[in-house]
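Asks: Structure here, sequence nowhere to be found:
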């Protein structure tokens, strides 16, 4: 892990960055949620911060919840608390949020990035909502968020099969988020340039507009989390769910290396 993990880093032009995961520890749990809460509180006290960039590792942006969370005695509520907590914190800010998804983003990790206002994806990296492939129903608002950003047909494909897509395939698909896919070597500069552009807006004007957008997305998130909690409650009552998670979750392999 690097010294940047969980620490708000100030950059030029009123932009701050927060590293939420690393290549060695790509999953997020209570520590990451607490860190994001601390960063949000720090930003709210500091008017010089006008945009936030959420980062992960170089190869892995984020791979969602830890296996411990999924094996919790009350996994459905643990998942809902954790996976609902991240986007709610992001949506509580009055500044724009951007996600630098230059590395692989899977499951809740992809959703974490997509709940930011803007996300940058890399042509070479892998993206997927692989919940069913890991043995449980989708979460973190993916049941509404994927359809918005990937279009209904592709979103259903991703959710029902659990397959992952290269960024270049998402770009070729011509879906709403296709414009956000760039070569991996350009992703960081592209994201921070966008953040600096957004930070130029008058703070009060941005706060009013950002709050309006966030309220609409928060209502969307709350409905999705409620539906997803109901599904999780049902499927986690079956022993086969936990058995499948133990068998398949997660194994970082050469198959998840950018190419």
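Replies: Now that the structure is in, tell me what you want to look at. Everything numeric here is computed off the predicted structure, so don't read it as measured data. Numbers count the residues shown, from 1 in each chain.
Asks: CA atoms for contacts and neighbours, from now on please.
Replies: Fine.
Asks: Count the residues that sit near the nearest residue to residue 150 once chain neighbours are set aside.
Replies: Distances taken as Cα to Cα, 6 or more residues apart in numbering place residue 175 nearest to residue 150, at 5.3 Å, with adjacent residues excluded. Residue 175 has 18 neighbours, counted by other Cα atoms under 10 Å.
Asks: which residues touch residue 111?
Replies: 140-142, 145 (Cα atoms under 8 Å, 6 or more residues apart in numbering).
Asks: ok, it to residue 118 distance?
Replies: 12 Å (Cα to Cα, to the nearest Å).
Asks: residue nearest the centroid of this protein?
Replies: Geometric centre of the chain, nearest residue: residue 112, 1.5 Å, by Cα atoms, centre = their mean.
Asks: what's the next secondary structure element after the helix or strand where that residue lies?
Replies: Element membership for residue 112 (DSSP states H and E) is helix 108-114. Once helix 108-114 ends, the next helix or strand along the chain (criterion: DSSP H and E) is strand 118-122.
Asks: any residues touching that following strand, and which ones?
Replies: 97-103, 113, 167-168, 180-184, 187, 190-191.
Asks: So which of those residues sit within strands?
Replies: When those are checked against strands (DSSP state E), the matches are 97-101, 181-182.
Asks: Out of those residues, who's the most crowded?
Replies: Neighbour max across the ones in strands among the contacts of strand 118-122 (other Cα under 10 Å) = residue 101, 33 neighbours.
Asks: roughly how far apart are that one and residue 188?
Replies: 9 Å.
Asks: Would you mind measuring from residue 4 to residue 229?
Replies: The value you get for residue 4 to residue 229, if Cα to Cα is used, is 33 Å.
Asks: ignore the last one, residue 45
Replies: 33 Å.
Asks: Comparing these two, which residue is more hemmed in?
Replies: residue 229 (22 against 10).
Asks: before we go on, here's another structure to hold up against the first:
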């Protein structure tokens, strides 16, 4: 597939995915969503990639939202299909076995905030701004905002942000738990790369199973969640990386994981 709006670059065991529509503040249209879907498939199948960074081109925006120019004339059926497309792609990103770090360097509004929330970890520039301003356009959040925001920051805060449509700065996003860390803008990608490389240095199967256990456990009761954890824990003992990691620890030497 020819990629016009998304760039994927590999840096050792880390992939950097960039939404590349800077003139449109990286707004998500159907074409961009389909390209991102294709990239997720590529990442799924790439056994050499252990961690992913997702960012936006330019200094102004991570992703400023879904493309209003495309949305404004949609009818009910078309609007529903657009929401289903976005939700399908974001859910695939959320369920990608490799951890995904969102490096947010500017506006993350509407679909952009929803895209960031589908990632595992969110690092924000001190210039970043967040919000779900859809009600001011006469629509609801449509790419998971009504669901993921409440799970991240609590129901009351999610309702306040969605009902008012207000935009918050990075420090407020950090305070309410929407982002993991706020860094100086010029250090954003440096911090994201350092974190991705730290993750990639660990046993990739263990990281994958940890992600699956967290994601599955958040959707069910504690007893069922603990069963998922026990399954993941037990599965690790069938891997060569578990033997290597523990043997290296006992022998007090550097470990060498092989993703096996």
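Replies: Yes, it's here. Source: prediction; values computed, not measured.
Asks: follow-up on the earlier one: residue contacts, the residue nearest to residue 150 of the first structure?
Replies: Residue 175 of the first structure makes contacts with 149-151, as judged by Cα under 8 Å, 6+ apart.
Asks: Just among these, which is most surrounded?
Replies: residue 150 (19 neighbours).
Asks: Now check the second structure for the residue matching that one.
Replies: Here residue 150 of the first structure is matched to residue 153 in the second structure, going by TM-score structural alignment.
Asks: which residues are in contact with stretch 204-215 of the second structure?
Replies: Outside stretch 204-215 of the second structure, the residues that touch it by Cα under 8 Å, 6+ apart are 50, 95, 97-99, 199, 225, 228-229, 232, 236, 241, 257, 259-260.
Asks: go again using 7 Å as the cut-off
Replies: In this structure, residues lying in contact with stretch 204-215 of the second structure by Cα atoms under 7 Å, 6 or more residues apart in numbering are 50, 97-98, 228-229, 232, 236, 259.
Asks: Stretch 15-31 of the first structure now?
Replies: 1, 4-10, 32, 49-66, 195-196, 199.
Asks: List only buried entries from those.
Replies: 5-8, 32, 49-57, 59-66, 195-196, 199 (16 or more other Cα atoms under 10 Å).
Asks: Quick one: the strands in the stretch 151-259 of the first structure, in order.
Replies: 164-166, 181-182 (DSSP state E, counting those that start in this stretch).
Asks: list the buried ones in the helix or strand harbouring residue 235 of the second structure?
Replies: Using DSSP H and E, residue 235 of the second structure sits within helix 222-236. Neighbour-count burial for helix 222-236 of the second structure, counted by 16+ other Cα under 10 Å, picks out 225, 228-229, 232, 236.
Asks: count of neighbours near residue 33 of the first structure?
Replies: Counted with other Cα under 10 Å, residue 33 of the first structure comes out at 19.
Asks: ditto for the one 3 residues further on
Replies: Using other Cα under 10 Å, residue 36 of the first structure has 23 other residues around it.
Asks: Grab the nearest non-local neighbour of residue 60 of the second structure.
Replies: residue 106 (4.9 Å).
Asks: So what does that neighbour match up with in the first structure?
Replies: The alignment partner of residue 106 of the second structure in the first structure, by TM-score structural alignment, is residue 103.
Asks: Isn't its match up against residue 59?
Replies: Yes - using Cα atoms under 7 Å, residue 103 of the first structure is in contact with residue 59, at 4.3 Å.
Asks: Just the element for the nearest residue to residue 8 of the first structure once chain neighbours are set aside, please.
Replies: Ranked by Cα to Cα, 6+ apart and with sequence neighbours excluded, the top spatial neighbour of residue 8 of the first structure is residue 18, at 5.0 Å. When elements are assigned from DSSP H and E, residue 18 of the first structure belongs to strand 15-19.
Asks: Mean per-residue distance, that strand versus the second structure.
Replies: Its matched residues in the second structure lie on average 0.7 Å from strand 15-19 of the first structure after superposition (mean Cα distance after the TM-score superposition for the first structure).
Asks: Measure how that strand sits relative to strand 97-101, angle-wise.
Replies: 50 degrees (axes from the mean of the first three to the mean of the last three Cα atoms, to 10 degrees).
Asks: Which residue range of the second structure does strand 15-19 of the first structure align onto?
Replies: Going by TM-score structural alignment, strand 15-19 of the first structure lines up with residues 14-18 of the second structure.
Asks: Any idea how far that stretch is from the middle of the chain?
Replies: Mean-position distance between stretch 14-18 of the second structure and its chain equals 12 Å (Cα atoms, centre = their mean, to the nearest Å).
Asks: One more: stretch 109-117 of the second structure?
Replies: 9 Å.
Asks: Stretch 142-153 of the second structure too?
Replies: Taking mean C-alpha positions (Cα atoms, centre = their mean), stretch 142-153 of the second structure and its chain are 13 Å apart.
Asks: Please apply the same query to stretch 158-172 of the first structure.
Replies: On Cα atoms, centre = their mean, the centre of stretch 158-172 of the first structure falls 16 Å from that of its chain.
Asks: do the same with stretch 65-80 of the first structure
Replies: Worked out by Cα atoms, centre = their mean, stretch 65-80 of the first structure lies 17 Å from the chain centre.
Asks: ok, residues contacting that stretch?
Replies: The contact list for stretch 65-80 of the first structure, computed with Cα under 7 Å, 6+ apart, reads 27-29, 108, 225, 229, 232-233, 242, 249.
Asks: can you give me the helices in the second structure?
Replies: 30-45, 68-71, 76-94, 111-117, 145-153, 155-164, 170-176, 188-200, 204-217, 222-236, 240-251 (DSSP state H).
Asks: among the ones you listed, which is nearest residue 132 of the second structure?
Replies: helix 155-164 (5.5 Å; Cα to Cα).
Asks: What's residue 136 of the first structure aligned with over in the second structure?
Replies: Looking across to the second structure (by TM-score structural alignment), residue 136 of the first structure lines up with residue 139.
Asks: Please report the distance of that match from residue 104 of the second structure.
Replies: Taking Cα to Cα, one finds residue 139 of the second structure at 24 Å from residue 104 of the second structure.
Asks: same question, residue 194 of the second structure
Replies: Distance from residue 194 of the second structure to residue 104 of the second structure, by Cα to Cα: 15 Å.
Asks: Repeat that for residue 79 of the second structure.
Replies: Taking Cα to Cα, one finds residue 79 of the second structure at 27 Å from residue 104 of the second structure.
Asks: same check, this time on residue 163 of the second structure
Replies: Taking Cα to Cα, one finds residue 163 of the second structure at 23 Å from residue 104 of the second structure.
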